[in-house]
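**Student:** what follows is a protein structure lacking sequence information:
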C-alpha cells in the first residue's frame, strides 16, 4: 500500500516511529512506538535500538510501509545517509558512518527503502501539513531540545536553515538555545545539576533561580528569533521540541521581548502537533 509510510523522529535522547496514511494525513492507530535511548552508546547499540523501535511499530500493523523516512538532526549528508554529528554531546560513535546502510542491513532492507531527512524541516513541514500553520505560506520553525533545529519555507518548499551554528552572543546559537544551556546555566547559578528541562521544571519550579534561568532564556530566544526573522522575513514562527513543553515559563516573555525589538507583535506559536509534527513531516517527505 503506497499510501502507508513510516515517519521516524530521532532526537538526542529518544526515537519515535509511527505509521502514517499519507492520503488521509492521519496516523495509523496503535502504531506509535517510542523509546528512550543513550545517544552516547556504541554505534551498534544505537542502530540496534533504532531498529527495535521501527520493528515494533511495523509489527503493530502487520503491513510493511512503502518507505521509511527518518527525521534526524544535522549536520549530516542526508542523501547518502552519512552522519556528521561531532562535538555536540550526542551520537559521537556514528560520526563518519553510513548509518543508512547500517540500519538497512539491520532491518533486512534495501538502503533505497530508507530516507534520512532533516528534523527541523520535517517539523515545519508537519505543522504546515496539518498543524498550527496550516494556512501560512511563509514561516520559520524551531525545534528546541538537545540541540537547536531551524527551518524555513522557500518557494513553497521547506528547507533546513542550519542556523544552530550562527554566531550568537559569545558562541553560536545552539550554545544558548538548547537543553545543554539550561543544564549549564542552572548549575552555574545554583551548583545543582539537572538532567534536562523536565527535571528542572519537576523539581525546581518556583525557585528564584528557576525563574531567572527561564527569563534569561526568553531574552536569548527573542534575540535569536529577531535575527532569524530579519533573514527570512516570515509571516509566523512555530516552536516545537521538548523545551516547548515548558512554554508556560518562557513563551509569553519571548513574545514580549520580541515585540519590543520588532516594534509590533509578531506571531510566535507553539506546535499543535508536538512530536507528531516531525513524524508527519518526515512521512510526507519524498
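**Tutor:** Yes, it's here. All values reported here derive from a predicted model rather than from experimental measurement.

**Student:** all contacts plus neighbour counts: C-alpha atoms, from now on.
**Tutor:** Will do.

**Student:** tell me which helix or strand comes right after the helix or strand residue 7 falls within.
**Tutor:** Residue 7 is part of strand 4-10, with elements assigned from DSSP states H and E. Downstream of strand 4-10, the next assigned helix or strand under DSSP H and E is strand 14-21.

**Student:** who's in contact with residue 215?
**Tutor:** Counting by Cα atoms under 8 Å, 6 or more residues apart in numbering, residue 215 makes contact with 250, 253.

**Student:** that's a helix at it, yeah?
**Tutor:** Yes. According to DSSP: H, G, I helix; E, B strand; the rest coil, residue 215 belongs to a helix.

**Student:** from residue 197, how far out is it?
**Tutor:** Relative to residue 197, residue 215 is positioned 14 Å away (Cα to Cα, to the nearest Å).

**Student:** next: residue 218.
**Tutor:** For residue 218 relative to residue 197 (Cα to Cα), the value is 14 Å.

**Student:** over to residue 63?
**Tutor:** 37 Å.

**Student:** these two - which one has more neighbours?
**Tutor:** More neighbours surround residue 197 than the other of residue 63 and residue 197, with 22 against 11 (other Cα atoms under 10 Å).

**Student:** put this next to the first one:
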C-alpha cells in the first residue's frame, strides 16, 4: 500500500489540496474545496474531514497531514489564533492538531502546520522561481496579506535584519490602519466601493474590465499603487534581490504593470508572479 502525505493550502475563500509522495511528487491533481471560513466550528471541522478523505487515493495509506494555514497561528502546538480577520473566527483557540488527529486517526505528531506564506516561500526556493535567490521576499495576497522572507534557500531566522517578527507585516502600520486592511480582498472591496459605488472582489472587477469598464481598470491601478506603497518599507529594510508574488495578483498583474515595472526596476529586483505551495509543505 502506497504511503501518502495529504497536503492542504488553507485559504479564506477556498482550500486547495492534493496527495503527495515523500519526494514531493503529486499523486493526483490539485483539487479545490470551499473554505466555508465563516461557518461554525463543527461545520469547519467536518469540512476538513471531508477534504482529508476526498483527496486520499484508493489503496493508499495517509501517513501525515501537512497544512499551510494563515496566521496568526501557534504552529508549534497546532492552535488557531485567527480572530477578527474575516476567516475561521470559530476556530479561535481550537487545538487543530488534536482535532485533526481525532478526525483522521493519525497520531498528533503526524499533523503538521506551517504558515501558508512560509510554505509558498519554501516551495519556490526548493522547486520554483527562487532557487537561485540570495534574499527573497514572498507575498501572497488573498483574504489577507501573507508574507515570508528567505535567505539562501531557507526561511530567514528570527532577528535577521529587516525581517519583522515571524516574517509577518500584515499588521504593520499603513495609512490610517494596517497593511492587511488595504492589501487584501476586503481592502480591494473597500476601494472599489469608494471608487465605483459598489464593493467588488478581484474576479468581479476583472469581469468589468473585460467588458470595457475603464473605472474598474483605474480601481486595480489604484490598488497596485497601494501595494507598492505597502511593500516599499519592507523592501528598503530587507533589500531582497527577488520578489515573489502569488495568489490573486497573478490575474491582476496586467492592470498595474506600469507602476510595478518602475517599482521593480529602480530596485533591481527580479519580480516573479508565481505560486508553488503544496510542494513546500513536504519540505517544511
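**Tutor:** Done, it's in. If you're wondering where the values come from, they're calculated on a predicted model, not measured in any experiment.

**Student:** TM-score of the superposition?
**Tutor:** After superposition, the two chains reach a TM-score (TM-score structural alignment, normalised by the length of structure 2) of 0.89; 274 aligned residues with a Cα RMSD of 2.0 Å.

**Student:** now the strand holding residue 7 of structure 1 on structure 2. Mean distance?
**Tutor:** Strand 4-10 of structure 1, aligned to structure 2 and superposed, deviates on average by 1.8 Å (mean Cα distance after the TM-score superposition for structure 1).

**Student:** can you name every helix or strand that that strand contacts?
**Tutor:** Counting contacts by 3 or more Cα pairs under 8 Å, 6 or more residues apart in numbering; DSSP states H and E, strand 4-10 of structure 1 is packed against strand 14-21, strand 68-72, helix 275-284.

**Student:** can you tell me which of the ones you listed is most buried?
**Tutor:** Comparing the helices and strands packed on strand 4-10 of structure 1 by mean neighbour count (mean count of other Cα atoms under 10 Å), helix 275-284 ranks first with a mean of 28.

**Student:** do a quick rundown of the helices in structure 1.
**Tutor:** 43-61, 99-107, 119-130, 173-176, 179-190, 197-204, 208-232, 251-262, 275-284 (DSSP state H).

**Student:** reformat those as a markdown table; add distance to residue 166 of structure 1.
**Tutor:** Listed next are those as a markdown table, based on distance: least, Cα to Cα, whole Å:
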| stretch | distance to residue 166 of structure 1 |
| --- | --- |
| helix 43-61 | 29 |
| helix 99-107 | 27 |
| helix 119-130 | 16 |
| helix 173-176 | 6 |
| helix 179-190 | 16 |
| helix 197-204 | 23 |
| helix 208-232 | 9 |
| helix 251-262 | 18 |
| helix 275-284 | 23 |
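
**Student:** give the contact list for the nearest residue to residue 89 of structure 1 once chain neighbours are set aside.
**Tutor:** Here the nearest residue to residue 89 of structure 1 in space, its sequence neighbours aside, is residue 40; by Cα to Cα, 6 or more residues apart in numbering that works out to 7.4 Å. By Cα under 8 Å, 6+ apart, residue 40 of structure 1 lies in contact with 89, 90, 91, 92, 93.

**Student:** among the residues you listed, who's most crowded?
**Tutor:** Neighbour-wise, the contacts of residue 40 of structure 1 (other Cα under 10 Å) top out at residue 91, 22 neighbours.

**Student:** leaving out sequence neighbours, find the closest residue to it.
**Tutor:** Residue 91 of structure 1 sits nearest to residue 39 (Cα to Cα, 6+ apart), 5.0 Å away.

**Student:** is it true that the one you found touches residue 10?
**Tutor:** No. In this structure residue 39 of structure 1 lies outside contact range of residue 10 using Cα atoms under 8 Å: 9.9 Å.

**Student:** good, we can wrap up now.
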